[in-house]
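**Student:** what follows is a predicted structure for the sequence shown.
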Amino acid sequence: MKIIVIGGTGLIGSKTVAILRQNGHEVVAASPRSGINSITGEGLKEAVAGAQVVIDLANSPSFEDKAVLEFFEASSRNLLAAEAAAGVRHHVALSIVGIDRTPANGYFRAKVAQEKLIEASGIPYTAIRSTQFMEFLGGIAASSADGNVIRVSPGLFQPIAADDVAAIVADVTLTAPRGGIVEIAGPERAPFNEIIARYLKAAGDPREVVRDPKARYFGGLVEEHSLVPLGEARLGRIGLDEWLRRSQA
């Protein structure tokens, strides 16, 4: 099977490409460096010709509200148009759990817009909504810093390892389109502030983590269930402690 992975050289993309190639599929790791650009449309028509599946893992270089919305809308429109012309049979997109529950978060709003374009395209699709990656815990802590204090919401948090995300993306890619959403998360759920405190302790970071119900996550307030699946979800296998051991090794 010919599979195109947009963002195929990124954190999740590179892992997904490796898994699919190991299973014997013809996989194109698409990125601007390889001459395939979903924003300009360069190389898209040629890349998707003969492809059965396209996986969209593209990510905006800017998190500014207007820029991220423009990125996902332009990228999705170009990609979906190329897929429709080529007769692609399955569009797989990686999204985020809770994007429709935190409207103050501009990045989340942009992902909602992306999902709406996919749904309206008429191309058979599966949207994989994931919780936050464990690999981003350091960046999340940095964004929550207030001097030597890290202020984090006590809302529930269920991060997932990138290896698990890639494994599930690869698996979903090889199944029939859902015509809807699959939610995925890590195996462990705990208050957001406790997860960040465990991460910092393991990293040898002495800063104090303060439980702050008013703390924002990239602009959005975090309620108890804002960032975790509300119903059935596929769970990864790698727990936080195991991931911390692996990352330190």
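**Tutor:** Great, that's in hand.
**Student:** C-alpha only now, for contacts and for neighbours.
**Tutor:** Will do.
**Student:** for the protein, which segments count as helices?
**Tutor:** 11-22, 44-48, 65-86, 106-120, 137-143, 162-173, 192-202, 240-248 (DSSP state H).
**Student:** quick one: distance of the shortest one to the chain centre.
**Tutor:** Read that as helix 44-48. 23 Å (CA atoms, centre = their mean, to the nearest Å).
**Student:** tell me how many other residues surround the residue lying closest to residue 167 once chain neighbours are set aside.
**Tutor:** Distance criterion CA to CA, 6 or more residues apart in numbering; nearest residue to residue 167, sequence neighbours excluded, is residue 16 at 6.7 Å. Residue 16: 30 surrounding residues under other CA atoms under 10 Å.
**Student:** my guess is residue 16 meets residue 166, correct?
**Tutor:** Yes - Residue 16 is within contact range of residue 166, at 4.8 Å (criterion: CA atoms under 8 Å).
**Student:** contacts only, for the closest residue to residue 237 other than its chain neighbours.
**Tutor:** With CA to CA, 6+ apart as the criterion, residue 237 has its nearest non-adjacent residue at 6.3 Å, and that residue is residue 187. Going by CA atoms under 8 Å, 6 or more residues apart in numbering, residue 187 touches 158, 160, 235, 236, 237, 238, 239.
**Student:** which of those residues count as buried?
**Tutor:** 158, 160, 235, 236, 238, 239 (16 or more other CA atoms under 10 Å).
**Student:** which residues touch residue 123?
**Tutor:** 80, 83, 84, 88, 89, 90, 91.
**Student:** ok, structure two:
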Amino acid sequence: MKITVIGTGLIGSQLATRLEGLGHDVTTASLSSGVDLLTGAGLDAALAGAHTVVNVTNSPTFDEQSVAFFRTTVGNLLDAGVRAGVQHQVVLSIVGVDQVPELDYYRAKVLQEELLRGGPTPYSIVRATQFFEFMEPTMGWTSDDSAVRLPATPIQPVASADVVAALADVATAAPLGGILDVAGPDRFTLDELGRLTLAARGDGRPVVTDDRAGLFAAVRGDVLTPGPGARLAPTHYRDWLNAALAG
């Protein structure tokens, strides 16, 4: 199968490698390869002959400008897909994204999903929980030399490699015409996960529970955790963290 992966960051680069390992003909597309989703430049060439497109791009900002970014880029990608005869459009989104309207970026991702659902091509939406790899920057937003401040937001984080495995399965199957949630096997509160991470690193700073701290302060309840029917990934955060620290 010929598959075009749009985006070459943490997920896109792993996904391209995995799909190639499964024997698929993979094209990667990003600004560095001359493909600009905002203008449409290079899209026709990147999608030529593709059966499936997997969109794992991200907005360059997390503010209200992300709404315009997704409105434009999804439109350009769907139009180019029609011209190329693409049979399946896949997008990576976020578990609970439609439950946090206070966050500009989450509202933008909801728009991305809506445009895909209303588009002309059969589709699949894969919603993932927070990646293990994002725990460090999440703590960095609200930390200083003396403490780390985090809210007690319930999360069920997942390894990026497990998200890639789910995306590869979805991309090479029939379109879902709906949403698949993907999450890790263990549930934590964000402050609890911060304490676990700092202890493993030998960082003696305390984690102060502060429900006004950081991006996740806007989240209410357990909306970022998966519901029934989610695909639960096999990798546990403690195992992943120990391996990362050992490497």
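**Tutor:** Received it, and whenever you're ready, just let me know what you need. Keep in mind it's a predicted model, so treat the numbers as computed, not measured.
**Student:** for the two chains, what TM-score is obtained?
**Tutor:** Between these two chains, after superposing, the TM-score reads 0.95 (TM-score structural alignment, normalised by the length of the second structure); 246 aligned residues with a CA RMSD of 1.5 Å.
**Student:** sorry, back to before: from residue 123 of the first structure, how far off is the residue nearest to residue 167 of the first structure?
**Tutor:** Computed as CA to CA, to the nearest Å, the residue 16 of the first structure to residue 123 of the first structure distance reads 22 Å.
**Student:** coming back round to it: which position in the second structure pairs with the residue nearest to residue 237 of the first structure?
**Tutor:** In the second structure, residue 187 of the first structure lines up with residue 185, judged by TM-score structural alignment.
**Student:** what does residue 164 of the second structure correspond to in the first structure?
**Tutor:** Using TM-score structural alignment, residue 164 of the second structure lines up with residue 166 in the first structure.
**Student:** its match and residue 139 of the first structure, how far apart?
**Tutor:** For residue 166 of the first structure relative to residue 139 of the first structure (CA to CA), the value is 20 Å.
**Student:** those two: who's more crowded?
**Tutor:** Counting neighbours by other CA under 10 Å for residue 166 of the first structure and for residue 139 shows that residue 166 has the greater number, 21 against 9.
**Student:** surely that one is in contact with residue 10?
**Tutor:** No - between residue 166 of the first structure and residue 10 there is no contact under CA under 8 Å: 11.0 Å.
**Student:** show the contacting residues for the residue mapped onto residue 74 of the second structure from the first structure.
**Tutor:** For residue 74 of the second structure, the aligned residue in the first structure is residue 76 (criterion: TM-score structural alignment). Taking CA under 8 Å, 6+ apart, we find residue 76 of the first structure in contact with 38, 114, 117, 118.
**Student:** residue 135 of the first structure: which of those is nearest?
**Tutor:** residue 114 (23.5 Å; CA to CA).
**Student:** for residue 212 of the second structure, which non-adjacent residue is spatially closest?
**Tutor:** residue 151 (6.7 Å).
**Student:** and residue 150 of the first structure, by the same measure?
**Tutor:** residue 209 (4.6 Å).
**Student:** map the one you found across to the second structure for me.
**Tutor:** By TM-score structural alignment, residue 209 of the first structure lines up with residue 207.
**Student:** quick one, what contacts that match?
**Tutor:** Applying CA under 8 Å, 6+ apart, the residues near residue 207 of the second structure are 147, 148, 149, 150, 191, 194, 195.
**Student:** got it, and residue 108 of the first structure?
**Tutor:** 96, 99, 100, 102.
**Student:** can I get these in a markdown table with distance to residue 178 of the first structure?
**Tutor:** Listed next are those as a markdown table, based on distance: CA to CA, whole Å:
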| residue | distance to residue 178 of the first structure |
| --- | --- |
| 96 | 17 |
| 99 | 19 |
| 100 | 19 |
| 102 | 24 |
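**Student:** so which of the residues you listed comes closest to residue 183 of the first structure?
**Tutor:** Distances from residue 183 of the first structure to those, taken by CA to CA, are shortest for residue 96, at 8.3 Å.
**Student:** how far away is the closest one from residue 76 of the first structure?
**Tutor:** 16 Å.
**Student:** ok, residue 105 of the first structure next?
**Tutor:** In terms of CA to CA, residue 105 of the first structure sits 20 Å off from residue 76 of the first structure.
**Student:** check residue 144 of the first structure too.
**Tutor:** 30 Å.
**Student:** show me the contacts for the counterpart of residue 119 of the first structure in the second structure.
**Tutor:** Aligned by TM-score structural alignment, residue 119 of the first structure pairs with residue 117 of the second structure. Contact analysis of residue 117 of the second structure by CA under 8 Å, 6+ apart lists 123, 177.
**Student:** what's the spacing between residue 117 of the second structure and residue 29 of the second structure?
**Tutor:** Taking CA to CA, one finds residue 117 of the second structure at 22 Å from residue 29 of the second structure.
**Student:** residue 57 of the second structure touches residue 7, doesn't it?
**Tutor:** Yes - counting by CA under 8 Å, residue 7 is a contact partner of residue 57 of the second structure at 4.7 Å.
**Student:** what's the burial count for residue 206 of the first structure?
**Tutor:** Neighbours of residue 206 of the first structure under the rule other CA under 10 Å: 12.
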